[in-house]
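A.B. asks: Got a predicted model here, sequence first, then my questions.
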Amino acid sequence: MLAARSSGGGVGGHQPPHVHRRQSVASLGGTKTQRSNSQDGKRGAAPGRQGAPQRHRAALLREMETNWYLKMFGLGREESVAHRTGMPYRNLGKSGLRVSCLGLGTWVTFGGQITDEVAEQLMTIAYESGVNLFDTAEVYAGGRAEIILGNIIKKKCWRRSSLVITTKLYWGGKAETERGLSRKHIIEGLKGSLQRMQLEYVDVVFANRPDSNTPMEEIVRAMTYVINQGMAMYWGTSRWTAMEIMEAYSVARQFNLIPPVCEQAEYHLFQREKVEVQLPELYHKIGVGAMTWSPLACGIITGKYENGIPESSRASMKSYQWLKEKIVSEDGRKQQAKLKELNHIAEKLGCTLPQLAVAWCLRNEGVSSVLLGTSNPEQLTENLGAIQVLPKMTSHVVSEVDHILGNRPYSKRDYRS
């Protein structure tokens, strides 16, 4: 293969073989290669028997050529981030966007619970561990979370092309025109987010809530506009029902607009219905994926609320009175009892309960990425360790977890079966 390259021109003084040019035509949907293959088959004495070997040989040639190119430009598997960090990457829904299966969220933490210095530590640990997905929203800390995120990206000089930055729009300000999903707020809100983050574009812009006051066609047209203007690459939804997402898709198809690619949904051991039953149907029908948040149920699954509400915890904050009430309720006490049983499984697997919980979310291949929300480097490092636990999530272990939880929703169809 290398000898074949030394005699031609092309990149670096090497020319790809003729096989590459024919495969490129085929990949573009051309018919020349198909016609040529059919003629080759007719020449042989036994076309049926030769078809499989020919396809196998062509596949080997493509693989050899791909590996040659990667090594030539220093992009071999050994140099890849995935190989170096062990971080798995998945497609965001049925789009071509590759996201780390663990992402870092900024809700409550950035501009709130933690200092800017700690935020930088968290992003650095995440990035160096292979995380490429960072999520925020215009409403987080009144826009300060976006400012901190943008400042860190600029300071670290990370290549923008290596990052997947997402933000969410809905709650922008106090004025009626500064909230919701009107064309006005989607365009102005995203411009404001980009200005705060000092970015030219975001990879995904999410509609942070459904908006009953705005026609669906207006929402989809506005999202299509910001994508066509280069302000975003994709758009998605957050906290939308399956029916609302389907309506957005139908409107997009009717008017030749861009449909959503992803739904952000809460998903953890005690919240399963939407991600395991509703979203799989949307994935198979229209390609909408799942980006999930709160894998530790706002800290409940960490076990730190087993003996009450710690002073520094999220449940101790005035704005989280609802979480405190949930923890001390009868259902909350039942959940704590189940967590004790789950802790035995974690011990057998050689991991912590939070790592088990995050790995349990990742075992669902329909989940494109799980967003982590942590307030210190130790928590983040622990949660990132769920990647090592994922291979241990066998069907037997998952069945044990389901038996303890007793809340597995009925689904007619497995995700990506």
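C.D. replies: The structure has been received and is ready for your questions.

A.B. asks: CA atoms for contacts and neighbours, from now on please.
C.D. replies: OK.

A.B. asks: which element is the residue nearest the centre of the chain on?
C.D. replies: Nearest to the geometric centre of the chain sits S369, at 3.3 Å (CA atoms, centre = their mean). Taking DSSP states H and E as the definition, S369 sits inside strand 367-372.

A.B. asks: Which other helices and strands does the next helix or strand after that strand contact?
C.D. replies: As assigned by DSSP H and E, the chain's next helix or strand after strand 367-372 is helix 377-384. Counting contacts by 3 or more CA pairs under 8 Å, 6 or more residues apart in numbering; DSSP states H and E, helix 377-384 packs against helix 116-128, helix 353-362.

A.B. asks: next one: helix 377-384 to chain centre, how far?
C.D. replies: 19 Å (CA atoms, centre = their mean, to the nearest Å).

A.B. asks: What residues sit buried inside the lengthiest helix in the chain?
C.D. replies: Longest helix in the chain by number of residues (criterion: DSSP state H): helix 47-72. Residues L61, E65, W68 are the ones in helix 47-72 that count as buried (16 or more other CA atoms under 10 Å).

A.B. asks: next up, a second structure to put side by side with the first:
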Amino acid sequence: MEHRRLGRSGLYVSEITYGNWLTHGELVARDTALACVRAALDAGITTFDTADVYAMGAAEEVLGEALRTVRRSSVEIATKVCLPTGDGPNDRGLSRKHVMESCHASLRRLGTDYVDLYQAHRFDERTPLEETLIAFDDLVRQGKVLYLGVSEWTAPQIEAALTVATDLGLRSRIVANQPQYNMLWRVIEPEVLPLCEREGIGQVVFQPLAQGVLTGKYRPDGPPPANSRATSGGRAPRFIGRVLGPVLLDRVRRLRPLADEAGLSMAQLAIAWTLRSAAVSSAIIGASRPEQVTENATASGVPLPAALLAEIDEVLGDLVDRDPAKTARMMSVKPEWSSPA
């Protein structure tokens, strides 16, 4: 497992981050979740990502349990705040009240005194940036948070936060961004990536496998396989349904010979593709079985030749989405290529 700096900060993260969205506390049994974390540690993964909203806190609890016997300084734990964790008007957003209360609740569930990376899960239009950034800065000063990040913010929103932090004379600044990014969804490339590279903000990208679509397990001419996210319970089918469609699945099938030629599985190829960019500090993987973690972690340190990258672009062609306007709306936008042929 190789490690990269998180932007221009002094923090190093593993090229592969283990995340537990839609898995721990929701789709995966506790014993299996613990086994997946052990597999991640065995593979050399040191960075773990979760959020207060994942399984309404249960995901943080399971991760905390899984890491309880691990030397705290040997791992990097990231979590998030913003999305609704209750029915009250203050149980969401980036107000000082919610940020402070959510951070303390996350620390209790994770069983730790601090998190390495605390991220604003979405942008909050209702709360002044000054209020949010001062609350974040206070948490850093208190030693409860070491580094700050955001997730799915647009370039103007990130730039505004950097400006406000400078104007307020805050010591802490945003060093990480967590966007969706994969072969098909490249909406951060036109605006977010250039800004972040200029400002020293590293990308910790999620969905490098596009909800499993880029593994090739979904066929254009057949039903989804049993025990896949598309056939599981909970919220997973709603998310995976946004990226299924015969046109897309046929193109993905045409990527398999390229993966075979490179000596990689489809999943390894997709993860290595996200890591081809120096702007990406880490790619987040999830898993429902330990062997998935072991296989996908080997994508770390795999270089992809320029000719292979060009072939991937040729196969996917006009199905690649690069519209920067979709960055902030990624949770609600249904890509054009997910529609039936």
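C.D. replies: Received it, and whenever you're ready, just let me know what you need. Note that this is a predicted model, so its numbers are computed, not measured.

A.B. asks: Need the TM-score from the superposition.
C.D. replies: Once superposed, the chains reach a TM-score of 0.89 (TM-score structural alignment, normalised by the length of the second structure), with 317 aligned residues with a CA RMSD of 1.7 Å.

A.B. asks: rewinding a little: pull the contacting residues for the residue nearest to the centre of the first structure.
C.D. replies: R90, L92, V99, S100, C101, L102, G103, A290, M291, T292, L362 (CA atoms under 8 Å, 6 or more residues apart in numbering).

A.B. asks: counterpart of the third one in the second structure?
C.D. replies: Taking TM-score structural alignment for the superposition, V99 of the first structure sits opposite V13 in the second structure.

A.B. asks: Next up, the contacts around that match.
C.D. replies: Going by CA under 8 Å, 6+ apart, V13 of the second structure touches H3, R4, R5, L6, T46, T47, E76, S281, S282.

A.B. asks: Closest to G234 of the second structure out of those?
C.D. replies: Proximity of the contacts of V13 of the second structure to G234 of the second structure was ranked by CA to CA; the top entry is T47 with 25.9 Å.

A.B. asks: how many other residues sit next to the closest one?
C.D. replies: Look at T47 of the second structure: counted by other CA atoms under 10 Å, it has 25 neighbours.

A.B. asks: what do we get in the first structure for it?
C.D. replies: In the first structure, T47 of the second structure lands on L133 (TM-score structural alignment).

A.B. asks: Now do its match against W171 of the first structure, distance only.
C.D. replies: Distance check for L133 of the first structure against W171 of the first structure: by CA to CA, to the nearest Å, it reads 22 Å.

A.B. asks: Show me where the first structure has its strands.
C.D. replies: Taking DSSP state E, the strands of the first structure run over residues 89-91, 98-100, 102-105, 133-135, 164-169, 202-207, 232-238, 262-266, 289-293, 367-372.

A.B. asks: The aligned partner of N177 of the second structure in the first structure: how many residues sit nearby?
C.D. replies: Correspondence of N177 of the second structure to the first structure, assessed by TM-score structural alignment: E263. Using other CA under 10 Å, E263 of the first structure is surrounded by 28 other residues.

A.B. asks: from what I can see E263 of the first structure touches W235, true?
C.D. replies: No: E263 of the first structure is not in contact with W235 according to CA atoms under 8 Å; the separation is 9.4 Å.

A.B. asks: so what does the longest helix of the first structure touch, helix or strand wise?
C.D. replies: By 3+ CA pairs under 8 Å, 6+ apart, helix 47-72 of the first structure packs against helix 18-27, helix 32-43.

A.B. asks: now it: which residue numbers in the second structure?
C.D. replies: Under TM-score structural alignment, helix 47-72 of the first structure corresponds to no residues of the second structure.

A.B. asks: got the angle for that helix vs helix 32-43?
C.D. replies: Interaxial angle, helix 47-72 of the first structure versus helix 32-43 (axes from the mean of the first three to the mean of the last three CA atoms, to 10 degrees): 140 degrees.

A.B. asks: how far is helix 47-72 of the first structure from where the chain is centred?
C.D. replies: On CA atoms, centre = their mean, the centre of helix 47-72 of the first structure falls 32 Å from that of its chain.
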